[in-house]
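In: how does the following fold in three dimensions:
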Amino acid sequence: MQGTRNRTYSAPSFAAFTRYPHVTNVISGTVTALRAEVSDPEGAAMVHTVLTIDVESQRKAGAPTTAYVREGGGVVTVEQVRATFEDKMRRKLTKKELDQKIDYRYEGTEHARVGDHVLVVVTEDSSVRRPDAYSLLARLVDRRDGIPSGSGAPAKAASVAFTWAGEAPNAAWEKTVDADSLASLMK
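Out: Just a heads-up that it's a prediction; the model follows:
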């Protein structure tokens, strides 16, 4: 386990992690929209992306069938995080500089894309008080027999093979979650 990780990810397996008390829900579904946001743009700007997920299955009975999941990172314009850059550069930025995009990634994890078939482990989003809003703890992506999700290629339930979008939060955890493992996570 990397030194930068906290005890949140100390479970001996991914399946055990999904049973921790702070895990609110485990959701399988398709990303239908993305919205990058910046909190505190005038101070220590934090960039995150809200994934809208059309829920196919979930552990939490009676939960809404659309979930909004906040994930660290995203692509924003420099203007959205202007104060951070102007403070560091000690000057006002030009319009051309402000229009440039900047990609915030946490630990090299690729960003979700519209059309991705995902498996997410979530906790309550304390910044938003609604039953369909969550904060991401872990995200895996189903590459559907090696075909990138979002490609429009049909998939069979038996071919589900979720893999980590980046590095697994704990190197000892499973590298993939198949259909059988997914079914057990939803119980």
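
In: C-alpha only now, for contacts and for neighbours.
Out: Noted.

In: packing partners of the helix or strand hosting Leu119?
Out: For Leu119, the element it lies in under DSSP states H and E is strand 117-124. In terms of contacts (3 or more C-alpha pairs under 8 Å, 6 or more residues apart in numbering; DSSP states H and E), strand 117-124 is packed against strand 25-39, strand 133-142.

In: let's have the ones you listed in TSV, adding distance to Val121 and mean neighbour count.
Out: Shown next, in TSV, are these (distance: least, C-alpha to C-alpha, whole Å; neighbours: other C-alpha atoms under 10 Å):
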stretch	distance to Val121	mean neighbour count
strand 25-39	5	20
strand 133-142	5	23
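
In: reformat those as JSON lines; add distance to Val118.
Out: Listed next are the helices and strands packed on strand 117-124 as JSON lines, based on distance: least, C-alpha to C-alpha, whole Å:
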{"stretch": "strand 25-39", "distance to Val118": "6"}
{"stretch": "strand 133-142", "distance to Val118": "5"}
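
In: out of those, which gets nearest to Met46?
Out: When the helices and strands packed on strand 117-124 are compared by C-alpha to C-alpha, strand 25-39 sits nearest Met46, at 5.2 Å.

In: could you give the angle of the very next helix or strand once past the closest one to strand 25-39?
Out: Using DSSP H and E, the next helix or strand after strand 25-39 towards the C-terminus is strand 46-58. Angle of strand 46-58 versus strand 25-39, following axes from the mean of the first three to the mean of the last three C-alpha atoms, to 10 degrees, is 160 degrees.

In: who's in contact with strand 46-58?
Out: 25-40, 65-74, 76, 104, 112, 186 (C-alpha atoms under 8 Å, 6 or more residues apart in numbering).

In: before we go on, could you also do this sequence so I can check it against the first one:
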Amino acid sequence: MPDLQNFEFLGSIPEVMLENVLVTNAITRAYWKSPSSGVRPVPAELRKIIDTGKIPKRGGKRKPKEPFSCYVPPLNEDTDIMFADDQEPIDDFVFQPFTANIDSDDEETPMTKAMMELLRSTIAKDFRTSSDKNVADANKVIEGLQISLQAEKEALSSLRFRIQCDNVDLHTSFSKRIFRLQNSLAAENRIMDAVAEQTQKTTCYKKY
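Out: Just a heads-up that it's a prediction; the model follows:
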């Protein structure tokens, strides 16, 4: 089937070219029903693009992005909370969700004090245990990295030593070859000088 986009028709599409087109095609049916009106004009937007050679910008001017602001805690803030000797940072950091719904009147009761003391000691103990475990795990990882880096450093040092030895051997081999070539050239030069001298003597004998 020929490509219909490569042709420009003054009227409707010929019936011969529509034989291979499905009748159920909505675009073909719409085109078939439309009356012949000569050469179809190019849309105004497309004509403007063709004349100016520029594609019009769409949308309005972009708004500048607002600067993103957030609170960045100091470097040692979490460390102070995690490794503090006293329990005040842990109280503020951990117990706030548990004490938010307690009334001020209930805080003074012996039962509430006992429960809060038990909760405080339990959570503080768990917090310390988790912190110590994290520190131990971090130390293990750091120790493993140190061992791995040391092994890589030793491997690189060994490779460097082998490369240096190979360079020395290569330099020695080249020096020996150059020395042998120089000796061979010197021997050839002596032979050529002797041949030239003998040739000159033979030429002189022939003249006399």
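
In: what's the TM-score here?
Out: For this chain pair, the superposition-based TM-score is 0.21 by TM-score structural alignment, normalised by the length of structure 1; 65 aligned residues with a C-alpha RMSD of 5.2 Å.

In: ok, and for the strand holding Leu119 of structure 1, which residues are buried?
Out: His117, Val118, Leu119, Val120, Val121, Val122, Thr123, Glu124 (16 or more other C-alpha atoms under 10 Å).

In: now the residues you listed in a markdown table, with distance to Phe162 of structure 1?
Out: Shown next, in a markdown table, are the buried residues of strand 117-124 of structure 1 (distance: C-alpha to C-alpha, whole Å):
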| residue | distance to Phe162 of structure 1 |
| --- | --- |
| His117 | 8 |
| Val118 | 7 |
| Leu119 | 7 |
| Val120 | 10 |
| Val121 | 13 |
| Val122 | 16 |
| Thr123 | 20 |
| Glu124 | 23 |
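
In: ok, back up a step: what's the closest of the helices and strands packed on strand 117-124 of structure 1 to Phe17 of structure 1?
Out: strand 133-142 (9.8 Å).

In: next helix or strand past that closest one?
Out: Next helix or strand after strand 133-142 of structure 1 toward the C-terminus (DSSP H and E): strand 161-164.

In: which strands and helices lie in contact with that following strand?
Out: strand 133-142, strand 176-178.

In: can I get these in CSV with distance to Glu56 of structure 1?
Out: Shown next, in CSV, are these (distance: least, C-alpha to C-alpha, whole Å):
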stretch, distance to Glu56 of structure 1
strand 133-142, 13
strand 176-178, 15
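
In: to Phe162 of structure 1, which of those lies closest?
Out: strand 133-142 (4.1 Å).

In: how far off strand 46-58 does the closest one point, in degrees?
Out: 70 degrees.

In: what helices or strands is the helix or strand Thr203 of structure 2 falls within leaning on?
Out: Here Thr203 of structure 2 sits within helix 110-207, counting by DSSP H and E. On a contact count with 3+ C-alpha pairs under 8 Å, 6+ apart, helix 110-207 of structure 2 meets helix 77-83, helix 88-94.

In: of all the ones you listed, which one comes closest to Val141 of structure 2?
Out: Nearest of these (C-alpha to C-alpha): helix 77-83, 18.8 Å.

In: give me the buried positions along that closest one.
Out: By 16+ other C-alpha under 10 Å, the buried positions in helix 77-83 of structure 2 come out as Ile81, Met82.

In: now tell me what touches it from outside.
Out: Contacts of helix 77-83 of structure 2 (C-alpha under 8 Å, 6+ apart): Pro89, Ile90, Phe93, Arg128, Ser131.

In: just the buried subset of these, please.
Out: Neighbour counting by 16+ other C-alpha under 10 Å classes Pro89, Ile90, Arg128 among the contacts of helix 77-83 of structure 2 as buried.

In: returning to that earlier point: now the helices and strands packed on helix 110-207 of structure 2 in a markdown table, with distance to Leu170 of structure 2?
Out: Output for those, formatted as a markdown table (distance: least, C-alpha to C-alpha, whole Å):
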| stretch | distance to Leu170 of structure 2 |
| --- | --- |
| helix 77-83 | 57 |
| helix 88-94 | 67 |
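
In: of those helices, which is nearest Gln198 of structure 2?
Out: helix 77-83 (97.5 Å).

In: quick one: which of the helices and strands packed on helix 110-207 of structure 2 is nearest Asp137 of structure 2?
Out: Closest approach to Asp137 of structure 2 among these is made by helix 77-83 (15.3 Å; C-alpha to C-alpha).

In: that older thread, export the contacts of helix 77-83 of structure 2 to a markdown table and tack on distance to Arg160 of structure 2?
Out: Output for these, formatted as a markdown table (distance: C-alpha to C-alpha, whole Å):
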| residue | distance to Arg160 of structure 2 |
| --- | --- |
| Pro89 | 52 |
| Ile90 | 52 |
| Phe93 | 53 |
| Arg128 | 47 |
| Ser131 | 43 |
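
In: so which of those residues would you say is closest to Arg177 of structure 2?
Out: The closest of the contacts of helix 77-83 of structure 2, once distances to Arg177 of structure 2 are taken by C-alpha to C-alpha, is Ser131, at 68.1 Å.
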